[in-house]
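Asks: Coordinates for the following, if possible.
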Amino acid sequence: MKNFFEELNDILFLDIETASVESDFETLSERYQEEWLKKEKLIHKSDEAIEPGSLFFEKAGIYAEFGKVLCIGVGYFVFDKDKDELAYRTKTFAGENEYETLQGFTTLLEKKPWVLCAHNGKEFDFPYLSRRILINRIPLPEPLQMAGRKPWEIRHLDTLELWKFGDYKHYTRLELLATVFDIPTSKEGIDGSQVNDVYYNQGGLASIRDYCLRDVLVTARIYLAFRGVPPEIEFEIINLDLEIE
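Replies: Here you go, the predicted model:
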């Protein structure tokens, strides 16, 4: 088990929270409005007519071309083999300026050859981050570079993929896995569907950061469960955001 804990040092658990790039459809440029209306037709599959642009506030945040990264929560384990103690360090990159948020995150990624781990990360978090990083004219950090690499050279872990065991039709929510493994919920106060409203209408970036960090911790605990770590194993949780403040 000690060897496994030492290996954990290289895994960066993460989660992102996103919002629509603007607070409402009308504030988009004419060019952007045209593109969203084309996207909206693909999203709205019902025969019932809708007001053009009416899905923007609800749906735009999940698309990197029409959304932005509000918060990136990260966490990683540190094992002190001399004291035989395991600690979990966590922090957020968040703010009104997406460029600064992404710049801070990419600086962390450049510090070591991290293995990135997220729930549904391969379908959402990793590509979304990569696209927004490039849109902000920031060089893509090495852990997110995929072009020209063989599958086994890409250091990405996905707890959703690990749980599928090859069953690619199966989708399992993070909360369901937390329930199955008796891991405390992260869904206190808000959930992902409320982030846009909380950000634009309630100014609740602080609560979004807290929610994001809870999701990261749940993902980390689920990964430990996948590796057979007994639930009674305890570790100190160190919130680096609080130390900075």
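Asks: Every contact and neighbour count from this point should use C-alpha atoms.
Replies: OK.
Asks: Give me the residues contacting stretch 70-81.
Replies: Contact with stretch 70-81 is made by 2, 5-6, 8-19, 85-96, 98, 101, 105, 205, 208-209, 212-213, 216-217, 220, as judged by Cα atoms under 8 Å, 6 or more residues apart in numbering.
Asks: Just the buried subset of these, please.
Replies: 5, 8, 10-19, 86, 88-95, 98, 101, 105, 205, 208-209, 212-213, 216-217, 220 (16 or more other Cα atoms under 10 Å).
Asks: Tell me which entries of those lie within strands.
Replies: Among these, the members falling in strands are 11-19, 86, 88-94 (criterion: DSSP state E).
Asks: Compute the first-to-last residue distance for stretch 3-16.
Replies: Its first and final residues considered, stretch 3-16 spans 29 Å by Cα to Cα, to the nearest Å.
Asks: Same check on stretch 222-231?
Replies: 10 Å.
Asks: neighbouring contacts of that stretch?
Replies: T159, L177, A178, F181, I183.
Asks: compare with the first, here's sequence two:
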Amino acid sequence: MINKLNLEDILFLDIETVPETPHFSDLDSIKQDLWELKSKYQRADISAEEFYERAGIWAEFGKIVCISVGYFKFQGTLRSFRVTSFSGDEHQILKDFKNLILSHFNQTKHLLCAHNGKEFDFPYIARRMIIHHIELPNKLNLFGKKPWEVPHLDTLELWKFGDYKNYTSLKLLTNVLGIPSPKDDIDGSEVGRVFYDENDLNRIVVYCEKDTIAVAQIFLRLRGDSILDASEIKHI
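Replies: As a prediction, this is how the structure comes out:
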């Protein structure tokens, strides 16, 4: 049924997250104890301090440093995919992202799309908005919604075809579908280091935008459409 969706009604996105502080020792003692409890079953024999470099994947112990979005525009038979990013201060990132949704993607027909978005991107953004006292936009407020009312698309879910035990990374899926890989520089495990040690936010933005483009490319392939070429991608 995805072939019946209007591409211009979909906002594609990806987020990049890091631990909330550069080091485990920067947390207060209460948060350190809470992290030890939270990570207990994931880290096995690794200490809570060593494992802290992975804290960015939990919204309670991480923060968003970039949200990249992309959307299609058509002029007759000509199409373009426009990509932009919100980065830097998390509170401002969340406010800017919310404003984009409210001003351009707030109608019933509009959908959000990410890879593993239902398990990661969408709930992470919602949780961080609540932590920052930002009222959730309707597209992220799922309280009371029935499954078919949730305005989210997930390329990982689409690729599963009902096989819920299967996980396929964005890098693997782009490879098997013949899409240029977005992972030609850093990967998700290196974002915290690039942010805190190298202070290179622009490098993270570039990486995040490549992932957003990759999500759109996967969606096109799943529809049976031709993928984007470089001339159709516009960074704004």
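Asks: on average, how far is the helix ranked longest in structure 2 from the matching bit in structure 1?
Replies: Ranked by residue count, the top helix of structure 2 under DSSP state H comes out as helix 201-223. Comparison of helix 201-223 of structure 2 with structure 1 after fitting gives an average deviation of 0.3 Å (mean Cα distance after the TM-score superposition for structure 1).
Asks: N196 of structure 1 maps to what in structure 2?
Replies: Matched across to structure 2, N196 of structure 1 falls on G192, judged by TM-score structural alignment.
Asks: and that match, that's in a helix?
Replies: Yes: checked against DSSP: H, G, I helix; E, B strand; the rest coil, G192 of structure 2 lies within a helix.
Asks: quick one, what contacts it?
Replies: With Cα under 8 Å, 6+ apart, G192 of structure 2 has these contacts: T17, V18, P19, E53, G56.
Asks: ok, the residues you listed in structure 1: which stay?
Replies: Contacts conserved in structure 1 for the contacts of G192 of structure 2, using both residues aligned by TM-score structural alignment, their matches' Cα atoms under 8 Å: T17, V18, P19, E53, G56.
Asks: can I get the residues you listed in TSV with distance to D26 of structure 2?
Replies: Shown next, in TSV, are these (distance: Cα to Cα, whole Å):
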residue	distance to D26 of structure 2
T17	17
V18	14
P19	11
E53	12
G56	14
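Asks: with those in mind, which one is nearest to H235 of structure 2?
Replies: T17 (21.5 Å; Cα to Cα).
Asks: these two touch, right, the closest one and A55?
Replies: No: at 9.1 Å, T17 of structure 2 does not count as touching A55 under the criterion of Cα atoms under 8 Å.
Asks: re earlier: closest to L142 of structure 2 among the kept ones among the contacts of G192 of structure 2?
Replies: Of the kept ones among the contacts of G192 of structure 2, the one sitting nearest to L142 of structure 2 (Cα to Cα) turns out to be T17, at 22.1 Å.
Asks: ok, and the closest non-adjacent residue to that closest one?
Replies: Leaving aside its chain neighbours, T17 of structure 2 sits nearest to I64 (4.4 Å; criterion: Cα to Cα, 6 or more residues apart in numbering).
Asks: Show me what the one you found lines up with in structure 1.
Replies: Aligned partner of I64 of structure 2 by TM-score structural alignment: V69.
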